[in-house]
Structure formats: C-alpha cells, structure tokens
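Colleague: Let's see this in three dimensions:
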Amino acid sequence: MEPGQTFAPDADRIEAIARATMARLPDAFRAHLGGVVLRVEELAEDEVLDSLGIEDPFALSGLYQGRPVGEKSSLESGALPDMIFLYRRALIDEWAEGDVSLEQLVAHVLIHEVGHHFGLSDADMHALEDAAG
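Modeller: Now for the predicted structure:
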C-alpha cells in the first residue's frame, strides 16, 4: 500500500500497473501484444469459473482467453480478440495475504497470462518475468 492509502486500489490502478509491466517487456514480445485486449474486472464470471472447475472466485486472479500465437491460422476469421483478464478483488486478496508489493503481484499475474498467449512453459514465463523486472 502506498503511504496514506486507505482504500483498495481501483481497476484503473490495476490496469496502470499492468500496462507499465507490458511496456517493460522485451520488444520481441511487445510487438505481438497489440491486438490483445486487457480487461480488469472485479471477479471472474460464474461461467468462466465453472469451465475451469474453480469454485472460489478468489482463487482466480488472471486469465488468458484466446489461442496461443503459435496455434493461430491465417484462415481463421470472425474470432474474438485475444484477451487478458485481471480480477481485481482476487488480486487484492492475494496481495493482502502475501508479502509482495501490488506492483510485483500484478506484474507476475500479467506475465503469466502473456506467457499463455505465446504458449510459453512455466520456466519461460519466469525468464520473461525476470526480463521485465
């Protein structure tokens, strides 16, 4: 929490942190994120949670919806844009219970979802997170 802050960060603050993180990613990654929509919502919708087999909405802090870059085809048409969702209340709960800054947590979740966009392994995601440090 920032000095003097008495309210939980709003969606705009979460989005600003996420966009700043995206701006720090290596050029090779940023070049392929222009069409990805970033959305900050309070919690995941019930349909999303059900499709993932998650009962507790606070257990999901981020989600990538789309096809990884390597699986896309130029023959596809009419598909929705790829999206990264960050779930504000789940992030705040995790932040309040953890020992990392809000910026570190949002960056970690965002980079994990960016990793799904590129079809990266967990090890690759950690390397990308280190590069965006």
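Colleague: Could you use CA atoms for every contact and neighbour count after this?
Modeller: OK.
Colleague: dump the residue contacts of S61.
Modeller: Neighbour list for S61: L43, L86, Y87, R88, R89, A90, L91, V109 [criterion: Cα atoms under 8 Å, 6 or more residues apart in numbering].
Colleague: Nearest spatial neighbour of the first one, chain-adjacent residues omitted?
Modeller: Computed as Cα to Cα, 6 or more residues apart in numbering, the closest residue to L43 that is not its neighbour in sequence is Y87, at 5.0 Å.
Colleague: Just list the residues touching the one you found, thanks.
Modeller: By Cα under 8 Å, 6+ apart, the contact set of Y87 is V40, E41, E42, L43, A44, L60, S61, G62.
Colleague: If we use 7 Å, what do you get?
Modeller: Contact analysis of Y87 by Cα atoms under 7 Å, 6 or more residues apart in numbering lists V40, E41, E42, L43, A44, S61, G62.
Colleague: so which helix or strand takes in the residue nearest the centre of the chain?
Modeller: When the chain is reduced to its mean C-alpha position, the nearest residue by Cα atoms, centre = their mean turns out to be L110, at 3.0 Å. Here L110 is covered by helix 102-118, with elements defined by DSSP states H and E.
Colleague: which helices and strands sit right next to that helix?
Modeller: Judged by 3 or more Cα pairs under 7 Å, 6 or more residues apart in numbering; DSSP states H and E, the packing partners of helix 102-118 are helix 11-24, strand 62-65, helix 122-132.
Colleague: Another for comparison:
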Amino acid sequence: MTGEYRPDRSRFIAPSLDDIEALAAEAYAQLPDAFRDLCGDIIVRVSDFPTEEVLKDLNAETPFDLLGLFHGVGMVADGGTPRTGQMPNMIWLYRRPILDYWAEHEDTLGDIVAHVLIHELGHHFGLSDEDMEQIEAEASA
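Modeller: Modelled structure (predicted):
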C-alpha cells in the first residue's frame, strides 16, 4: 500500500540483560549507604523470564506476570547466622516482563527497574506486598 507508514525497525534494539543489570546496579548504588549495608551480600541477577518452576510455584498465568523475585531467607527469618549450605539471597529481575511493562507505561526504564529492585529488597527485609503497597500509598498521600 502506498502511504502506509513502515518504521525502520533495524534501528530499534531492546535493552539487553546487561543493560537491565547496569540499570539495577545504578539504582542500587543510589540507595542510602545504611540501607545498602543492611542488604549484606545480596546478589542481583537478570533473566529474560522466570523459570517454569517459579511460575508454577507462584500460580502465575503467564511469564509476563512477574517483573522480579526475591529468593532466599529474608532478614526477619534469617536469625542473623547463615545456615550451613544456605544459598545466598538473590533478587531476580525479569527483562522481558519489565520491557513489556515499560512499553505500556510512561515511566522511564530506569525508574521501573529501580522500583522492582526496591520492591524485591522489601521482601528481603520481610515486608509483604501489602506492607509495601501501604508504604507507597502513605508516601504519595
């Protein structure tokens, strides 16, 4: 068809796993020192999607339902002493669901990655989703 707009898609490149990891590192570095000190040796990883096992465990309908996940023993349950054989606490950020969310909202990609990272850090500190929603609502009021 003449007159039909066809964008040159060759110039559009989705941010990579490394790009998302760099945004997460930048967001983490901007957190207050005291807060980062409390996080200890938490590890942040980026993957395209959650595993099938994670999706099943969380009753997710699609792989796009989950932007991030805290995996480990939160501070409240930790007792301060790591158990023998205990894996390090990890935060997973899921690139494709984050990009999908970004495409549908006005927030910058950096802001979305920071929000997901901080949300998952909240789970590390023992906060529930409901706790964090209440804190966000009170902060915006």
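Colleague: Out of the helices and strands packed on helix 102-118 of structure 1, indicate the one that is most buried.
Modeller: strand 62-65 (a mean of 20; mean count of other Cα atoms under 10 Å).
Colleague: Which stretch of structure 2 lines up against it?
Modeller: Matched against structure 2 by TM-score structural alignment, strand 62-65 of structure 1 falls on residues 68-71.
Colleague: what does stretch 98-105 of structure 1 give?
Modeller: Alignment of stretch 98-105 of structure 1 against structure 2: residues 105-112, by TM-score structural alignment.
Colleague: Check stretch 13-25 of structure 1 too.
Modeller: Using TM-score structural alignment, stretch 13-25 of structure 1 pairs with 19-31 in structure 2.
Colleague: Can you pull out the residues in contact with that stretch?
Modeller: Residues outside stretch 19-31 of structure 2 that contact it (Cα under 7 Å, 6+ apart): V46, R95, G110, V113, A114, L117.
Colleague: what's the answer for stretch 44-57 of structure 2, then?
Modeller: Identification of contacts with stretch 44-57 of structure 2 by Cα under 7 Å, 6+ apart yields L17, E21, P63, M90, I91, W92, L93, Y94, R95, R96.
Colleague: quick one: terminal-to-terminal distance for stretch 25-45 of structure 1?
Modeller: In stretch 25-45 of structure 1, first residue to last residue: 29 Å (Cα to Cα, to the nearest Å).
Colleague: let me fix that: stretch 91-110 of structure 2
Modeller: 17 Å.
Colleague: Report the distance from it to the chain centre.
Modeller: Distance of stretch 91-110 of structure 2 from its chain centroid, counting by Cα atoms, centre = their mean, to the nearest Å, is 9 Å.
Colleague: List the buried residues of that stretch.
Modeller: 91-99, 101-102, 109-110 (16 or more other Cα atoms under 10 Å).
Colleague: Tell me which of these fall in helices.
Modeller: Among these, DSSP state H puts R95, R96, P97, I98, L99, Y101, W102, L109, G110 in helices.
Colleague: Please tell me which residues of structure 1 stretch 43-50 of structure 2 aligns onto.
Modeller: So stretch 43-50 of structure 2 is aligned with residues 37-44, judged by TM-score structural alignment.
Colleague: tell me which residues of the matching stretch are tucked away?
Modeller: Using 16+ other Cα under 10 Å as the test for burial, stretch 37-44 of structure 1 gives L38, R39, V40, E41, E42, L43, A44.
Colleague: in a strand, that's where the second one is, yeah?
Modeller: Yes: going by DSSP: H, G, I helix; E, B strand; the rest coil, the assignment for R39 of structure 1 places it inside a strand.
Colleague: which residue in structure 2 lines up with E76 of structure 1?
Modeller: Under the alignment (TM-score structural alignment), E76 of structure 1 pairs with R83 of structure 2.
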